[in-house]
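1. Fold the following.
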Amino acid sequence: MKNLKVLIGLVVVAVAVVGGVLLWRSRSKTSDSTALTQVVAVTRGNLTATVSPTGQVGSQEQVVLGLDVSRLPVTEVLVASGQRVKKGDVLVKIDPSSLERAVEQAKANLLSAEEALVSAKEPYTALDLQKARLDVAQAEVALTQAGQQTVADVIGEAKRTLEDARAQLAALQNDATVADQIDRLQWQANMAEVEHGKMLEGPITTEEGRDREVLAYNRMMDAKDAFDSARARAALNLLNAQDRVREAEQSLAALKAGGSELATKEVQNKMAQAEYNLARAQNTLKTMEAGADAKTVQLAQARCDSAKAALEQAQATLESATMVAPFDGTVTSVGVAVGDLVSSGTRVVTLADLSKLEVVATVDETEINQVKVGQSASITFDALSGAKFTGKVVEVPLAGQLVQNVVSYDVVLSLEGSGGESLLPGMTANVTIVVGQRQNALLLPALAIAQDDSGDVVTLEGSNETVPVQVGLSNGTYVEVVRGLNEGDKVLVAYTASSNNGQFFFRGGGMGGTVIGGSGRRGQ
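-> As a prediction, this is how the structure comes out:
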């Protein structure tokens, strides 16, 4: 009944405005503009405010699948756009050869790192400790002996060193074994050269003959290298033995010529060397007994952990070489073909669950503050004429997006009532969101509201003074009066009618509104 009253009020306003137009046109054919007024009453009724953006169908569960690889070829594409798949179904395969090699290399690196960690935690064996203790004992004995050595002992040791050097030189000079070996190697080199020379005497016309000639040449060169190496090694050994004899002779001669002073310095030098050797052996033993170094273990552990992570990454990448569906759904697009090189940024397959659809509506920044989670909406689609669906606002973003200097917000709505309809992602949706409702509210045509310095005002019938009012919800045609008026109050709506090329415009003072041909709409 209240809605009927509101409708009757709208009809009265429209009739009055049209009547004013006809009256003005009949009385003034030459004037360009005429001031008109209309009296409207404050009534009660129900008011619903809506926001009507457009949007697109989307899936609540949709994913763009890719491969974390670098330029690897696709070997198999097992799905096509529109195909339904189950979770775990194979979608695409790529060549795994390089990924398999990477896994093997990662395993080898991990094994090496684990061995290094074990060595860092247990750097010395029981045998190492035993040898270190023996080195300390020997160094202590050597130091004691050095402390007991006299000048005569030094000279005697120098004589013995000379005797040993001369004996080694004599042994080399008289060793027939070395000479026999050199003679044998020389004979083998000569024979190999003769064999190769015979092959070169006649023409070589076959591939087999050329192969035999190459083998003979290689044998000749190997024999010559062996002969030259043995002769050079024998000469070097003899030269070193002669140098040791000469050095021993010079050392003994220097001791004899220098007397006790030089011999004393030699004793002191040996004493210092023995002390140094003992200190070094003791330090080595101390380090071994202290066990593993904490920093070394920490570094080895870090390298081992890094190698484990690298192996896990390599194995994961290898597993991803076979792309499988993460959930039941429909393939909405395939972005590769067999032979294509894919990398980590390639969009390979797009998969969506079309049983869980939603609508993403683009709401202008001037209306976004009216939209709240939980508000109801009605939804229609250009592709489904006559079909009407319902939904609710499920997500209102805090950040908008700027496109061509216009800020908008992508509001997500549920889609209810969809059954066997052929809804597909990307279809255009026409959305009407109910952003506010008032029951039995005081209503006034929006054109009756004007603005001055104090805010929203109206002009009462029979008075030229304006009355401030507080307005609330508006649907563009009617506005809710919260404070300042009572039901039945009469308000003036002032119009200015003007003609332009035969078309008449009526500008009312309310809400910045404009009336064209008698129908009210909000001005821009």
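
2. going forward, measure contacts and count neighbours with C-alpha atoms only.
-> Will do.

3. does residue 379 count as helix, strand or coil?
-> strand (DSSP: H, G, I helix; E, B strand; the rest coil).

4. Based on its surroundings, how many neighbours for it?
-> The local packing of residue 379 (other CA atoms under 10 Å) involves 21 other residues.

5. let's see this one next to it:
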Amino acid sequence: MATSTAPQDLLTPDAPPTAGSEPLEAPKRRNPLVFVILAVVLIAGAILGWTRYQFSQAHESTDDAQVEGDVYPILPRVAGPVTAVKVEDNQTVKKGDVLVTIDPADYQQRVNAAQAALLAAQAQVTAARAQVAAMQAQVNTARTNIGMSDANRAKLQKDLKRSTFLRKADIIPQSDFDAVQANLQSTSAMRSTAEDQVKVAQQQALASQQQVAVAQAVVKQRQADLDNTKLQLSYTTLVAPGNGYVSKKNVQPGQVVSPGQQLMGIVSSNKTWVIANFKETQLENMKVGQPVKVEVDAYPSETFQGHIESLSAATGARFALLPPDNASGNFVKVTQRVPVKIVLNQEDPQHPLRAGMSVNAIVQVK
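-> Purely as a prediction, here's the structure:
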């Protein structure tokens, strides 16, 4: 019975290779340092991811934020040609510094005219008071005449009694008796006339007092006109309403300006703050007073510490020129943003914040 013989390489695996055959390569061993590095990377990634997760659970952030500050518009209240511009763009100014002057000649002329009208009105008051004094003197004179008439009448009445007795005794002639009667009647008429003069003089005095009141009212009106013209004259000098920096200067000497025309702006240097527009879904745990870290694009290596001062009572869309009307029928739900005011705990003079700078606000809500 024939038996098959096994191949030589299977029967003798350890036999040396025959001539002309290729040697077998030994398997390569992996470097254990690769596994160590891979493990370190995985662990570091896991730690970083967990840290980021924990951070996101305790903080809310947004880059839809910018620095805000007070900007004072410089608007003239009177019209006229500009005679001088005292400042330049980006110049630092203090409250009360003169910025622009408008030609005051027309307004000074109005002040002079108002002063002259006031003096004339005051003279009218003086004349009216003098008229009152004159009328009062006439009243006193008329009352004096009444007193003199009463005295003469009393004397003539006594004379009439004596003359009546003497005439009955036929001691005096009838002509003397008639003369006494005539004098008594004349005195009575004079007294009546004096009483009428008192009434007329009193009415004239009352009218003069009313003229004084009218003249005093005119004086007040002229004084108001003078004050108004002085106020208009003061408007020809435009001063800085606060400390800050000149911005957007748009006026030159010789230019004719009109009331309400913006000539420049003053950006206040007293205080700045941040307005961060957070999504409405980020406001659940956000409260006033929570600490905030502010990162400013202009200073990438600096961070600023602040806190929430207030939250807006309405979303930003409510203040838009054309606010959305969800009752129109075409409704698409859009996540709204709510402005949040953030103030810095401390100003950094070395890194001043300018209004309009972009920032990233991170609020610690837990």
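
6. Check the offset of stretch 308-315 of the second structure from the chain's centre.
-> The chain centroid and the centroid of stretch 308-315 of the second structure are separated by 22 Å under CA atoms, centre = their mean, to the nearest Å.

7. Could you do stretch 395-404 of the first structure as well?
-> Its chain's C-alpha centre and that of stretch 395-404 of the first structure lie 25 Å apart, by CA atoms, centre = their mean.

8. That stretch spans what distance, first to last residue?
-> 24 Å (CA to CA, to the nearest Å).

9. residues of that stretch that come out buried?
-> If you call a residue buried by 16 or more other CA atoms under 10 Å, then stretch 395-404 of the first structure has these buried ones: 395-396, 400.

10. now these as TSV including secondary structure?
-> Putting these into TSV (three-state DSSP) gives the following:
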residue	secondary structure
395	strand
396	coil
400	coil
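
11. Out of those residues, flag the one nearest to residue 345 of the first structure.
-> Nearest to residue 345 of the first structure out of these is residue 400 (CA to CA; 25.7 Å).

12. In terms of helix, strand or coil, where does residue 323 of the second structure fall?
-> Assignment for residue 323 of the second structure (three-state DSSP): coil.

13. Tally up the residues packed near it, please.
-> Residue 323 of the second structure has 10 neighbours, counted by other CA under 10 Å.

14. Quick one: map it onto the first structure.
-> For residue 323 of the second structure, the aligned position in the first structure is residue 405, judged by TM-score structural alignment.

15. ok now do the aligned partner of residue 55 of the first structure in the second structure, which residues does it touch?
-> Under the alignment (TM-score structural alignment), residue 55 of the first structure maps onto residue 65 of the second structure. Residues in contact with residue 65 of the second structure (CA atoms under 8 Å, 6 or more residues apart in numbering) are 274-277, 358-361.

16. go on, residue 107 of the first structure?
-> residue 311.

17. Could you check how far it is from residue 312 of the first structure?
-> Distance from residue 107 of the first structure to residue 312 of the first structure, by CA to CA: 10 Å.

18. And the helices in the stretch 51-200 of the first structure?
-> Using DSSP state H, counting those that start in this stretch, the helices of the stretch 51-200 of the first structure run over 97-121, 126-148, 151-174, 176-201.

19. Quick check: residue 124 of the second structure vs residue 225 of the second structure, distance?
-> According to CA to CA, residue 124 of the second structure stands 17 Å off from residue 225 of the second structure.

20. Tell me if I'm right that residue 436 of the first structure and residue 472 touch.
-> No - look at residue 436 of the first structure against residue 472 with CA atoms under 8 Å: they stay out of range, at 10.1 Å.

21. Against residue 274 of the second structure, how distant is residue 65 of the second structure?
-> In terms of CA to CA, residue 65 of the second structure sits 7 Å off from residue 274 of the second structure.

22. same deal with residue 359 of the second structure?
-> Distance of residue 359 of the second structure to residue 274 of the second structure, given as CA to CA: 8 Å.

23. intersection of neighbour lists for these two?
-> Contacts common to residue 359 of the second structure and residue 274, judged by CA under 8 Å, 6+ apart, are 65-67.

24. for the residues you listed, which one is nearest residue 215 of the second structure?
-> Ranked by distance to residue 215 of the second structure (CA to CA), these are led by residue 67 at 59.1 Å.

25. On the three-state scheme, the residue lying closest to the closest one once chain neighbours are set aside is what?
-> Closest residue to residue 67 of the second structure apart from its sequence neighbours, by CA to CA, 6 or more residues apart in numbering: residue 274 at 4.5 Å. Three-state assignment for residue 274 of the second structure (three-state DSSP): strand.

26. Just list the residues touching the aligned residue in the first structure for residue 119 of the second structure, thanks.
-> Aligned by TM-score structural alignment, residue 119 of the second structure pairs with residue 111 of the first structure. Going by CA under 8 Å, 6+ apart, residue 111 of the first structure touches no other residue.

27. can we see that at 10 Å?
-> Residue 111 of the first structure makes contact with 105, 117, 304, 307-308, according to CA atoms under 10 Å, 6 or more residues apart in numbering.

28. Dump those residues to JSON lines, plus distance to residue 137 of the first structure and neighbour count.
-> Below are these laid out as JSON lines (distance: CA to CA, whole Å; neighbours: other CA atoms under 10 Å):
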{"residue": "105", "distance to residue 137 of the first structure": "46", "neighbour count": "15"}
{"residue": "117", "distance to residue 137 of the first structure": "32", "neighbour count": "21"}
{"residue": "304", "distance to residue 137 of the first structure": "38", "neighbour count": "21"}
{"residue": "307", "distance to residue 137 of the first structure": "43", "neighbour count": "21"}
{"residue": "308", "distance to residue 137 of the first structure": "44", "neighbour count": "19"}
